[in-house]
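S.K.: Predicted model, plus sequence, below.
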Amino acid sequence: MPLTLFNLRRLFKNIFILINILVAVCLLFSYTAVFINPAKFWIPAFFGLVYPYIVLVNILFVLYWFVFNAKYSLISILAILVGFGFLGNYVQFEGEKAPKEGIRVCSYNVKYFVADGVSPKMATVEKVVQYLEDGKFDIICLQEANITSQSFRMDAIKTKLGNINRMQVVRSSRTGGPVTYTRYPVAGTGEIQYENTGNMIVFADLIIHKDTFRIYNCHLQSNRLKPHELNTIDSLRYTNKPKNYDKVKKVGSKLKQAFIKRAEQARILDGHIRNCPYPVIVCGDFNDTPVSYSYRKVRGDLKDAFVESGHGIGNTYNGRLPSFRIDYILHNPVFESYGFETGREKLSDHFPVHCVLTLKNNQ
């Protein structure tokens, strides 16, 4: 039978339907990433990582079918609706304005103050300090802070922050890690150390309004992808050389191991939070997106400040893939969050995040 124009159109339509079904299935599969421990089955974690791109392709299919054959738009619409709640973890349309009074909290991975270079820069330190000073924050959680530089010291930074008079520096590292600054009295401090990694967590018990609260400053397992490995991923857009796919396998292996390590670290942190006698605030760089097992494990019954009071797209990673939200401020439900914002200062490979927390019984 000759391939008529009608048959050709029907063929293309069927191909589009099959592709649409495949993309919708990928979206449904990405939802399972939050429930399945990567140590047991790691493939869903990769789909969870690229969830924003999968949902975007599904939205494009919905728009396409609205124009050409509306009934087929249900394929993607139903897939999106099944996990509609996940969208709010990435995009918020109405944020709560910050009140004048409250606890101003900031979390910022400063990448050892190297900015776009390979060594710490005093100019970067000064710009970061200026940002923190302008924010007049009451609690500041820095990750990947350089604590051994001869050019500057973390306690010197504290003296430049007029609102800050106390500091907790990670003690188990000789080079750097999480550093917490605060203006509140500190009743106690501690660390959660993980095996075979430089990633760690520090926590401090703060006395706020005569009550005690615990602040966790977290830096979960890094992917440790080097610039040339990111270049390999980019090169796939332009070439299909087999050697590039071998390199991609190595990148995939690194991501897999990082997923598994973060899941275990999140499990340990979750247990620590559950045994904490005080309401908690959890800040830091989780190195994982909201559609991930580790995020769900750490969040538990806590509130996500971005979801509660953010607006716009919540990406916090200032890198090759800017759709990623991997920096968080989570809090106990005794707090309410207002005015969550993601700064756009390009002083690190992360953007800073901050919000104002108020105690519900103080309103």
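M.R.: Looks like it arrived, so ask away.

S.K.: from here on, contacts and neighbour counts on C-alpha atoms
M.R.: Fine.

S.K.: residue nearest the centroid of the protein?
M.R.: The centroid of the chain falls nearest to Ile326 when counting by CA atoms, centre = their mean (1.0 Å).

S.K.: tell me the contacts of that one?
M.R.: Going by CA atoms under 8 Å, 6 or more residues apart in numbering, Ile326 touches Asp285, Phe286, Asn287, Asp288, Thr289, Pro290, Asn315, Thr316, Tyr317.

S.K.: now Tyr245
M.R.: By CA under 8 Å, 6+ apart, the contact set of Tyr245 is empty.

S.K.: got another, please set it beside the one above:
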Amino acid sequence: MNTTRRYRFSAGITILFGLLCLASYSVSFWPYQSHPGVALLGLFVPLLMVVNCLLYLYWLIRKKKILSFPLLVLIIGYFTVGSVYQLHGTSEEVEDSFSLLSFNVRNFNKNGEIPEEGVDSLIIDFIREEDPDILCLQECLYSMKRSDVLPQYPHSFIDFIYSWEPQPIHVIQAVYSKYPLLNVQSIDFPDSANKAIAMDVVKGQDTLRLFNIHLQSFAIIPQVEKLKEEDSDRLIQRMGKVLIKQQEQAALLQAEIEKSPYPVMVVGDFNNNQFSYAYRQIKGDLQDTYRQAGKGFGQTYNLWGFPMRIDFILTDPSIKTLSHSTYDQKMSDHFPIRAELLYQPSARGKTRGNSLH
């Protein structure tokens, strides 16, 4: 292949991946009931951004003008959907702040997905060491309701609905808190084992509404051998249906968030990244603590070695993010996230809900 053909081929690849990346940005801005297959592009936004970054560096080294195209793609992404990587985080220590930790514990490894002994004890030890003021767990165990392994929390709620089936009909969410919990409610998602719980957290004279959520899962086993066994067309169709269900669940949550008379915190496992329509629906004018104070990729899930961020802590703008931390301990298929927060009543302007009492 001569120099001219090589350049044209490389330029064609650059334009192709640039256009795919631009198309993937649009996924977070429009509902995809009519074309759920197209929405799958949103799952690949982080990868497409990385590819465009590599293409930019490639053309920069070769000193070709086409480098401006992947650079433009990245700039458009940064100002429309955000970046996949943050160079610098922030960390402040402020009196009267509080900490919140969210973790999908995958049933404390009850089914032995991690082939090691004592993973459940590792999780409990981790929580004790971190000692957050508010702890939100997804895929918890009902046996935790009768357990005293976390005595530092005088207030807790472990959600569960009994069933005659061998397995519980809903994934179990749990909240442990050093502050009183009031007005606890379950938010059921139609035709789904996933759900959310909501409650009011009373911290001194202030009340904050907390949502601990777990959106519809793709239920994909991330091993190449397993995926090869499933027909690709059926896999894409199934994933498209999951995206539609996530959107429906996000709309339901959005309505509940809008009704809150108190500043809102939404945490949990979204089972989709920050470029999805469901994420944008729920986020609204809330702030993503990673975007406010996190650094690096902020990965909460590792898929085939690629870092993904599918677990989030979103807060009302009146709740300042002092720091955001991610952890790389392998205790589940997800990684825990933690935020240090400070409620500032005077900073609450035009946000969801009414003014705080």
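M.R.: Thanks, I have it. Everything quoted here is computed from the prediction, not taken from an experiment.

S.K.: After superposition, what's the TM-score here?
M.R.: For this chain pair, the superposition-based TM-score is 0.88 by TM-score structural alignment, normalised by the length of the second structure; 340 aligned residues with a CA RMSD of 2.3 Å.

S.K.: one step back: so what does the residue nearest to the centre of the first structure match up with in the second structure?
M.R.: In the second structure, the residue paired with Ile326 of the first structure is Ile310, using TM-score structural alignment.

S.K.: and the alignment partner in the second structure of Thr197 of the first structure, helix, strand or coil?
M.R.: The alignment partner of Thr197 of the first structure in the second structure, by TM-score structural alignment, is Ser192. Classification of Ser192 of the second structure using DSSP: H, G, I helix; E, B strand; the rest coil returns coil.

S.K.: okay, stretch 278-286 of the second structure sits on what stretch of the first structure?
M.R.: Going by TM-score structural alignment: stretch 278-286 of the second structure matches residues 294-302.

S.K.: Pull the residues that contact the matching stretch.
M.R.: Residues outside stretch 294-302 of the first structure that contact it (CA under 8 Å, 6+ apart) are 34-35, 262-263, 265-267, 269-270, 286, 288-290, 330-333.

S.K.: Return the members of the residues you listed classed as buried.
M.R.: 34, 262-263, 265-267, 269-270, 286, 288-290, 330-333 (16 or more other CA atoms under 10 Å).

S.K.: Gln168 of the first structure: which of those residues is nearest?
M.R.: Closest approach between these and Gln168 of the first structure, by CA to CA: Leu269, at 18.7 Å.

S.K.: State the helix or strand in which that closest one lies.
M.R.: helix 242-274 (DSSP states H and E).

S.K.: Tell me which other helices or strands the helix or strand following that helix touches.
M.R.: Remark: after helix 242-274 of the first structure, the chain's next helix or strand is strand 280-285, criterion DSSP H and E. If you count contacts as 3 or more CA pairs under 8 Å, 6 or more residues apart in numbering; DSSP states H and E, strand 280-285 of the first structure packs onto strand 103-109, strand 139-146, strand 211-219, strand 327-331.

S.K.: redo that, cut-off 10 Å
M.R.: Secondary-structure packing of strand 280-285 of the first structure (3 or more CA pairs under 10 Å, 6 or more residues apart in numbering; DSSP states H and E): strand 103-109, strand 139-146, strand 200-208, strand 211-219, helix 242-274, strand 303-304, strand 327-331, strand 353-359.

S.K.: quick check, distance from the longest one to the centre of its chain.
M.R.: In terms of CA atoms, centre = their mean, to the nearest Å, the gap separating the centre of helix 242-274 of the first structure from the centre of its chain is 14 Å.

S.K.: tilt between it and strand 211-219?
M.R.: Angle of helix 242-274 of the first structure versus strand 211-219, following axes from the mean of the first three to the mean of the last three CA atoms, to 10 degrees, is 170 degrees.

S.K.: corresponding residue for Phe35 of the first structure in the second structure?
M.R.: Match for Phe35 of the first structure (TM-score structural alignment): Phe29.

S.K.: distance of its match from Val81 of the second structure?
M.R.: 9 Å (CA to CA, to the nearest Å).

S.K.: what touches both of these two?
M.R.: Phe275, Ser276, Arg280 (CA atoms under 10 Å, 6 or more residues apart in numbering).
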